[in-house]
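Student: Sequence and predicted structure are below.
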Amino acid sequence: MQIEPTELKAARDRLVRVQGQIGGIVKMLDEGRDCTELLTQLSAASTALTRAGFTIISTGMAKCGNDPEGKANRETLEKAFMSLA
């Protein structure tokens, strides 16, 4: 099942922001920043990454209904969804 990139723009944008957050976290580590600040940033990046995953999976599930292999794709996506939960 293929999903058009335009349908995943929000997820892509979120992933780009996470990429920037991760770079910031690495810089904080290199600077020896406070553990609490690091954990706060790690938590934010983790949450954003999970939300991007849910967006991708939910978009895929919505497309399954129109896909000839919909049932098999849906089962795969449901399994992926549960791995994020």
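Tutor: Cool, got the structure.
Student: For the rest of this, base every contact and every neighbour count on C-alpha atoms.
Tutor: Noted.
Student: What segments of the chain are strands?
Tutor: Counting by DSSP state E, one finds no strands in the chain.
Student: Look through it and tell me its longest helix.
Tutor: Looking across the chain with DSSP state H, the single longest helix is helix 35-64.
Student: Show me what that helix is packed against.
Tutor: helix 9-31, helix 70-84 (3 or more C-alpha pairs under 8 Å, 6 or more residues apart in numbering; DSSP states H and E).
Student: now these in TSV, with distance to I56?
Tutor: Listed next are these as TSV, based on distance: least, C-alpha to C-alpha, whole Å:
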stretch	distance to I56
helix 9-31	7
helix 70-84	9
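Student: okay, now the one to match up with it:
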Amino acid sequence: MTSNVSEADGTTGTSEADRALGYEQARDELIEVVRRLEAGGTTLEESLALWERGEELAKVCRRWLDGARARLDAALAEDEDGTGGGDKGAGA
């Protein structure tokens, strides 16, 4: 099934506009989607649309967080290898 491959790289059903969203924007919109779902009062169709939007926003947030973790891991690996900035003047 090809959709599993796409899901693994975080691109399934994610639009260009969603990929351009910053983490904070996606998080804030996701919070609003959850509030609306929890408040109720929407039709089944509206609830499903909100749920789907929430899933897409969660993917955007996950992609940002995964990228941040990768950058942090790379910076830590550089530090361990002695190629990072480290403590300048620590021995002075």
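Tutor: All right, it came through fine. Predicted model only: the values in this text are computed from it and were never measured.
Student: May I see the helices and strands packed on helix 35-64 of structure 1 arranged in TSV, with mean neighbour count as well?
Tutor: Listed next are the helices and strands packed on helix 35-64 of structure 1 as TSV, based on neighbours: other C-alpha atoms under 10 Å:
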stretch	mean neighbour count
helix 9-31	15
helix 70-84	14
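Student: Now K71 of structure 1: closest residue in space, sequence neighbours ignored.
Tutor: Using C-alpha to C-alpha, 6 or more residues apart in numbering and skipping the chain neighbours, the partner closest in space to K71 of structure 1 is C64 (7.1 Å).
Student: Just give the number of residues close to the aligned partner of the one you found in structure 2.
Tutor: In structure 2, C64 of structure 1 lines up with D73, judged by TM-score structural alignment. If you count neighbours by other C-alpha atoms under 10 Å, D73 of structure 2 ends up with 12.
Student: List the contacts of stretch 28-48 of structure 1.
Tutor: R14, L15, V18, Q21, I22, I25 (C-alpha atoms under 8 Å, 6 or more residues apart in numbering).
Student: got it, and stretch 71-85 of structure 1?
Tutor: Contacts to stretch 71-85 of structure 1, defined as C-alpha under 8 Å, 6+ apart, come from residues M1, T50, G53, F54, I57, G60, M61, C64.
Student: Swap in 6 Å and give it another go.
Tutor: Stretch 71-85 of structure 1 has contacts (C-alpha atoms under 6 Å, 6 or more residues apart in numbering) with M61.
Student: Could you check how far D79 of structure 2 is from R69 of structure 2?
Tutor: In this view, D79 of structure 2 and R69 of structure 2 are 15 Å apart by C-alpha to C-alpha, to the nearest Å.
Student: Having no further points to raise, I will conclude here.
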